[in-house]
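Trainee: I would like the atomic coordinates for the input below:
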Amino acid sequence: MSTTSYFRSRVEPTSLAAGLVVGDVLAIATFIAAGRQEHMGQPIGDPLGFLDTLAPFLIGWAIAALIGGLYTRDAVLTPRRAISWALPAWILALLIGMGLRASSLFTGTAAPTFVLVTFVVGGTLLVGWRALAAVIASRTERIDE
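Mentor: Okay, here's the model as predicted:
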């Protein structure tokens, strides 16, 4: 299987996939913005710091989502499936993101409390969004029929 056909099987070129990308980025960015607001003040006041905190998790999520085929209709076929596919992907994304934060590529640390909070709060936002996306997708599909 070529790289191109592999990625085509993992990312469908549809408006659903585009909507999932936007929602995923917003869910992760919301978590990062809330954390920076709580610990460092207004995220808008330090856009580069915000992006430096956000980037490792977006990179991790992009890798996990591609591996897991999360930008396909199958990934949000039902809320249960959306949760069961997104949760392990979030765990992988978290491990990648924390690894990147612990490296010299990005600032920050992978302190155990941050890992736990990121897993729970970030995961709740992201996996919750994915479950909601499954509900929306199923209703939209019924309307289109």
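
Trainee: Only C-alpha atoms from now on, for both contacts and neighbour counts.
Mentor: Noted.

Trainee: What count of nearby residues applies to Val120?
Mentor: Here the count is done by other C-alpha atoms under 10 Å, and Val120 has 12 residues near it.

Trainee: Against Ser15, how distant is it?
Mentor: With distances defined as C-alpha to C-alpha, to the nearest Å, the gap from Val120 to Ser15 amounts to 29 Å.

Trainee: next one: Thr124
Mentor: Counting by C-alpha to C-alpha, the gap between Thr124 and Ser15 amounts to 24 Å.

Trainee: Please generate a structure for the following sequence too, so the two can be compared:
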Amino acid sequence: MTTATSKTMVLRGSAAVSGAAALVALVVAFFVAGSTGLAGAAIGAIAALVILGIGTWAMFWIAAKSPALSLPGAFAVFTFQGLLLFAILLVLSTQAEGVVVRSAALLVVVVTIAWTTSFAFLVRRERIPLFDLPGADV
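Mentor: Prediction:
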């Protein structure tokens, strides 16, 4: 299996695990907070899934283009992801009521934990090097 296929499997696998965790949390949010809680939870889940997916793709792209930029690239991508999710919650807090904001924040946390855990597990299982040094093909 090629590294590109393995990376696609990791990206899809992380999205699937995070999506499943989000669905469970969406059901819980609906039963606890009703339709307003469900709306906020959906906003948080969609925002987190999109941002984490794009960030993971960006990290794989950076690592493939320049292994030396993997660490600074990871720092930049992860910082930008956190700031973007914070900004979404901040804007949401000015536009919506507390139940919506709390539900969205909860789903951001749930999806982030599920994504990070599944990503680490899948990268390890697929044996994807986080960076390759040029000329290290042995």
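
Trainee: After superposition, what is the TM-score?
Mentor: TM-score for the superposed pair, counting by TM-score structural alignment, normalised by the length of structure 2: 0.50. Supporting figures: 110 aligned residues with a C-alpha RMSD of 4.3 Å.

Trainee: on that earlier part again, mind checking which of Thr124 and Ser15 of structure 1 has more residues around it?
Mentor: Neighbours per residue, other C-alpha under 10 Å: of Thr124 of structure 1 and Ser15, the larger number sits with Thr124, 16 against 9.

Trainee: Which residue of structure 2 sits opposite Phe57 of structure 1 in the alignment?
Mentor: Under the alignment (TM-score structural alignment), Phe57 of structure 1 maps onto Ala48 of structure 2.

Trainee: In contact with that match, which residues?
Mentor: Leu85, Leu107, Val108, Val111, Thr112 (C-alpha atoms under 8 Å, 6 or more residues apart in numbering).

Trainee: so which helix or strand takes in the second one?
Mentor: Remark: Leu107 of structure 2 resides in helix 98-126, with elements defined by DSSP states H and E.

Trainee: Over to the first one?
Mentor: In this assignment (DSSP H and E), Leu85 of structure 2 forms part of helix 70-95.

Trainee: Now do that helix and helix 98-126, the angle between them.
Mentor: Angular relation of helix 70-95 of structure 2 and helix 98-126 on a 0 to 180 degree scale: 160 degrees, by axes from the mean of the first three to the mean of the last three C-alpha atoms, to 10 degrees.

Trainee: helices or strands next to the helix holding Leu107 of structure 2 in the packing?
Mentor: In this structure, helix 98-126 of structure 2 packs against helix 3-65, helix 70-95, with contacts taken as 3 or more C-alpha pairs under 8 Å, 6 or more residues apart in numbering; DSSP states H and E.
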